[in-house]
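only the shape, not the letters, is given here:
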């Protein structure tokens, strides 16, 4: 599994970041596309629970993430 960083931007200053594990970039993109225009929920790496209405997102970025070990 690969780790991907997903960043949801609301404007130039406000964003939420999420990390997901998927087999490929294409699979990550399909997941994000399937979540358009709906509510999603997730817990971030700090243990903070988020509910996000993707309808309010202006830009979504997906990139493979490589953690420093």
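Arrived safely, thanks for sending. The structure presented is a predicted model; accordingly, all values stated were derived computationally and were not measured. Numbering: from 1, shown residues only.

CA atoms for contacts and neighbours, from now on please.
Fine.

now do the same contact list for the residue lying closest to residue 5 once chain neighbours are set aside.
In this structure, residue 5 finds its nearest non-sequential neighbour in residue 19, 4.7 Å apart by C-alpha to C-alpha, 6 or more residues apart in numbering. Contacts were defined as C-alpha atoms under 8 Å, 6 or more residues apart in numbering; by that measure residue 19 touches 3, 4, 5, 6, 44.

for the residues you listed, which one is nearest residue 55?
For the contacts of residue 19, the minimum distance to residue 55 (C-alpha to C-alpha) is 15.5 Å, reached by residue 6.

then this one, side by side with the first:
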């Protein structure tokens, strides 16, 4: 299982980041596309709960993430 960093940008200064665990980049893209124009909820790495309307997002970036141990 790989870890991917997903960043939702609202404008140049405001964004929310989440981490997902899926098998491949393609599966990460499919997940993000399936959530388009919906409310999603998740808890970030700091333990903060988020509810996000993906309809209001301007840009979404997905990249594989390699945690430093």
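That came through, no problem. Every value quoted in this text rests on a predicted model; they were computed, and no experiment measured them.

returning to what we had before: top of the contacts of residue 19 of structure 1 by neighbour count?
Note: the member of the contacts of residue 19 of structure 1 with the most neighbours is residue 4, at 22 neighbours, neighbours being other C-alpha atoms under 10 Å.

now the strands for structure 2?
Taking DSSP state E to define them, one finds strands in structure 2 at 2-9, 15-22, 39-43, 49-53, 59-64.

okay, those, which one's buried deepest?
Relative to the other members of the strands of structure 2, strand 2-9 carries the highest mean neighbour count by mean count of other C-alpha atoms under 10 Å, namely a mean of 18.

contacts for that one?
Residues lying outside strand 2-9 of structure 2 but in contact with it, judged by C-alpha under 8 Å, 6+ apart, are 15-25, 28, 57-66.

any idea of the angle that strand forms with strand 49-53?
On the basis of axes from the mean of the first three to the mean of the last three C-alpha atoms, to 10 degrees, strand 2-9 of structure 2 is oriented at 60 degrees to strand 49-53.

ok, and the closest non-adjacent residue to residue 21 of structure 1?
residue 3 (4.5 Å).

that neighbour matches what in structure 2?
In structure 2, the residue matched to residue 3 of structure 1 (TM-score structural alignment) is residue 3.
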